[in-house]
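J.: just the structure for this:
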Amino acid sequence: MAELKTRLQNDLTVAMKARETVTAGALRMALTAVTNEEVSGKQARELSDDEVVKVLAREAKKRKEAAEAFDGAGRAEKAELERQELAVLETYLPKQLDDAELASIVDKAYDAVAAQLGEAPGPKQMGQVMKAVNAEVAGRADGGRVAAAVKAKLTS
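T.: From the prediction side, this is the model:
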């Protein structure tokens, strides 16, 4: 079993015993999402730690979007609950890259694609640059941020 999934299960037990309802609720939802991912498809399988991190990142994104939606609807108490659950999930995710680190990775990928092509890549090669950047970033930055950084580099 993936170490991260085991850690989630152990932390859920601790949170339940300590009666930490927000933490327990967030971990339950995360473990449910992991289990659903394991049994999706034609055959059940066990997720690796990297796959569990992807599931957790997806769940964190859902919490962030839900908090924004609740704020927009004037439901501050529900938005705060979503933010608390997001904070719990973020403790299990890798540290997010800051803008300078992301720009550095984009620059390296841009140079690698330029070397492959023999010319400076343009907007048509965004997919190639994104593929190289995503391999390096691996869940440490939101896809929208990555795409914006790549697009800015290609159009400059």
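J.: going forward, measure contacts between C-alpha atoms and count neighbours the same way
T.: Noted.
J.: name the residues of the lengthiest helix in the chain that are buried.
T.: The helix of greatest length in the chain, counted in residues with DSSP state H as the criterion, is given as helix 49-72. Within helix 49-72, the residues that count as buried by 16 or more other CA atoms under 10 Å are 51-60, 63-64, 66-68, 70.
J.: after it comes which helix or strand?
T.: Tracing the chain past helix 49-72, the next element assigned as helix or strand by DSSP states H and E is helix 76-90.
J.: quick one: contacts of that following helix?
T.: Outside helix 76-90, the residues within contact range by CA atoms under 8 Å, 6 or more residues apart in numbering are 22-23, 25-27, 30, 56, 59-60, 63-64, 66-71.
J.: now that helix against helix 49-72, angle please.
T.: 160 degrees (axes from the mean of the first three to the mean of the last three CA atoms, to 10 degrees).
J.: show the contacting residues for the most centrally placed residue in the chain.
T.: The chain has residue 57 as the residue nearest its centroid, 2.9 Å off, counting by CA atoms, centre = their mean. When contacts are counted by CA under 8 Å, 6+ apart, residue 57 is found next to 93, 139.
J.: I have a second one here; can you model it like the first so I can compare?
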Amino acid sequence: MREQLAECLKSALKAKDARRTSTVRLIQAAIKDRDIANRGAGKDPVDDDGIKQILAKMIKQREESAKIYEENGRPELAAQEREEIAVINGFLPEQISEEKVRELCAEVIRETGAQGLRDMGKVMNVLKERYPGQIDFAKASGVVKELLK
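T.: Okay, the predicted model is just below:
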């Protein structure tokens, strides 16, 4: 995935695509920050699943920012955030549909033997491990909560 980001940066630089260039650089900086934090904690550098989690977090941050910008009458800044979301989404696998998310949640609940809301963390950890970047975990937690009641 790191190679894919490097290639994308090269092509964006050649095409003089400022938005894509800056977004890919932001992604690479976030990955480098996590690598440095991991090194300090004695862990390995971030793998592809870790990169997907970083990207999902970046998308969530930008969605929140775009919403705030729109609420405060700054549509040009909201549009900029959405452009960055589109670039970041290009590196993530396709999102799983809501119906499929419901099925996956029910399957993981059966597998883990979760009984009530106190087991929700266990279920969410399995989902995050298996489907990084493919599921909106905020929505998935609502589904899990509903199924565990």
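J.: how big's the offset between the longest helix of the first structure and the second structure?
T.: Comparison of helix 49-72 of the first structure with the second structure after fitting gives an average deviation of 1.2 Å (mean CA distance after the TM-score superposition for the first structure).
J.: what's the counterpart of residue 22 of the second structure in the first structure?
T.: Applying TM-score structural alignment, one finds that residue 22 of the second structure aligns to residue 25 in the first structure.
J.: setting aside sequence neighbours, what's the nearest residue to that match?
T.: The shortest distance from residue 25 of the first structure to any residue that is not its chain neighbour, by CA to CA, 6 or more residues apart in numbering, is 7.8 Å, and that residue is residue 85.
J.: and residue 66 of the second structure, by the same measure?
T.: Closest residue to residue 66 of the second structure in three dimensions, ignoring its sequence neighbours and counting by CA to CA, 6+ apart: residue 78, at 4.2 Å.
J.: what distance do you get for the one you found to residue 18 of the second structure?
T.: The span separating residue 78 of the second structure from residue 18 of the second structure equals 17 Å under the rule CA to CA, to the nearest Å.
J.: the more surrounded of those two?
T.: Set side by side, residue 78 of the second structure and residue 18 show more neighbours around residue 78, with 21 against 10, by other CA atoms under 10 Å.
J.: re earlier: how close does the residue nearest to residue 25 of the first structure get to residue 124 of the first structure?
T.: Applying CA to CA, one obtains 39 Å for the distance of residue 85 of the first structure from residue 124 of the first structure.
J.: neighbour count for these two, which is higher?
T.: Counting neighbours by other CA under 10 Å for residue 85 of the first structure and for residue 124 shows that residue 85 has the greater number, 24 against 9.
J.: and the more buried one, how far is that from residue 91 of the first structure?
T.: With distances defined as CA to CA, the gap from residue 85 of the first structure to residue 91 of the first structure amounts to 10 Å.
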